[in-house]
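**Q** coords below, sequence missing:
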């Protein structure tokens, strides 16, 4: 059973791949950051379990379907595998903001589902890396250390919520690669 302290949970859009205000709706629009793919591989090689928890309300909105999302995630797995890493699991919330689900971040349901699937009863001490306040809130709700990256909507989140820089809990990094450098104790 993986230890929670060796788990890094990633948001997808804006952390692993380029985000879009118009949603990432197709495999052609799914553009991973090369440094993020390598960062995931480095974390894996260093003994960390890496998983993804992502809101995908574009499904509820009819912009794309589950099959399209599955194709994007297959591509992500293939890219990470080719870089020498692995993603233990990817969970997503397909619901819209008004659907009343328990899995849409900032609610903790998506991360709790991930913990169950990975057979980790307590996520306390894991890391939640995101580019939005709701990512951090979901992680904190289950005891994760919050990490905000400036990629995607991260810089806007940082400006809109300046308290994150001084709250004593949230770590701030330029991107997933910079967080990985820090976590693994490596120089950039």
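**A** Received the coordinates, thanks. Just so we're clear, the structure is a prediction, and the values are computed from it rather than from any experiment. Numbers count the residues shown, from 1 in each chain.
**Q** Please make it C-alpha for all contacts and neighbour counts, starting now.
**A** Will do.
**Q** So which residues of this protein form helices?
**A** Ranges of helices in the chain, per DSSP state H, are 34-45, 66-82, 109-117, 133-141, 154-160, 176-183.
**Q** ok, residues contacting the longest strand that the chain contains?
**A** Secondary structure of the chain per DSSP state E: the longest strand is strand 49-55. For strand 49-55, contacts defined as Cα atoms under 8 Å, 6 or more residues apart in numbering pick out 2, 6-13, 40, 43-44, 86-95, 104-105, 110-111, 114.
**Q** Pick the most buried one from the helices of the chain.
**A** Sort the helices of the chain by mean neighbour count, taking mean count of other Cα atoms under 10 Å, and helix 133-141 sits at the top with a mean of 22.
**Q** try this one side by side with the last:
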């Protein structure tokens, strides 16, 4: 691919950190392999970074906004600062235009970072991440994990074997 980008957005759970369902405990945050290195490299190259994450546990009553904020703060302690955090707290049944696979959070992140979606890569681990990127006009990259369904991998226009492989896709 080797395209020119201004920003890279990441899904949080299963992409930047290990997926702990409805995690409200910062002590349970563990970076995914390669996350620290890829973020260090992207930032050193001057790319802006952001996080785009559905957090339906808030809407479902499993975690509070404060708990999610404390987990996000721990993510930044471990992985460094992000230029924007876009979090959708809504239940999937709420039909929120920001909740992935809708494009709202990706577009909001691009606006917050002052970048064009066309020059923004969005990295995630499931089909909803790919769909949100495509709907926003951003460039999707799927990094499959054991929870990624085979049909999501087949439909993804771009995949990377792991986070470190992203470095090869960006100049």
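**A** Great, that's in hand. Keep in mind that this is a model prediction, so the values were computed, not measured.
**Q** TM-score of the superposed pair?
**A** After superposition, the two chains reach a TM-score (TM-score structural alignment, normalised by the length of the second structure) of 0.88; 168 aligned residues with a Cα RMSD of 1.9 Å.
**Q** before we move on, the earlier item: may I see the helices of the first structure organised as TSV, with distance to residue 18 of the first structure added?
**A** Listed next are those as TSV, based on distance: least, Cα to Cα, whole Å:
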stretch	distance to residue 18 of the first structure
helix 34-45	10
helix 66-82	13
helix 109-117	22
helix 133-141	16
helix 154-160	12
helix 176-183	12
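**Q** For residue 24 of the first structure, which of the ones you listed is the nearest?
**A** The closest approach between residue 24 of the first structure and any of those, judged by Cα to Cα, belongs to helix 66-82 at 9.3 Å.
**Q** and that closest one, what does it pack onto?
**A** helix 34-45 (3 or more Cα pairs under 8 Å, 6 or more residues apart in numbering; DSSP states H and E).
**Q** helices and strands around the helix it packs on, which ones?
**A** Using 3+ Cα pairs under 8 Å, 6+ apart: helix 34-45 of the first structure touches strand 49-55, helix 66-82, helix 176-183.
**Q** 7 Å instead?
**A** Judged by 3 or more Cα pairs under 7 Å, 6 or more residues apart in numbering; DSSP states H and E, the packing partners of helix 34-45 of the first structure are helix 66-82, helix 176-183.
**Q** now the first one: how far from the chain's centre is it?
**A** The one in question is helix 66-82 of the first structure. 15 Å (Cα atoms, centre = their mean, to the nearest Å).
**Q** got it, and stretch 114-121 of the second structure?
**A** 14 Å.
**Q** Name the surrounding residues that touch it.
**A** Stretch 114-121 of the second structure is contacted from outside by 4-9, 107, 110, 136-140, using Cα atoms under 7 Å, 6 or more residues apart in numbering.
**Q** Of these, keep whichever come out buried.
**A** 5-9, 107, 110, 136-140 (16 or more other Cα atoms under 10 Å).
**Q** Export these to JSON lines and append columns for distance to residue 157 of the second structure.
**A** Formatted as JSON lines, those follow (distance: Cα to Cα, whole Å):
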{"residue": "5", "distance to residue 157 of the second structure": "17"}
{"residue": "6", "distance to residue 157 of the second structure": "20"}
{"residue": "7", "distance to residue 157 of the second structure": "19"}
{"residue": "8", "distance to residue 157 of the second structure": "17"}
{"residue": "9", "distance to residue 157 of the second structure": "17"}
{"residue": "107", "distance to residue 157 of the second structure": "20"}
{"residue": "110", "distance to residue 157 of the second structure": "21"}
{"residue": "136", "distance to residue 157 of the second structure": "15"}
{"residue": "137", "distance to residue 157 of the second structure": "13"}
{"residue": "138", "distance to residue 157 of the second structure": "12"}
{"residue": "139", "distance to residue 157 of the second structure": "9"}
{"residue": "140", "distance to residue 157 of the second structure": "7"}
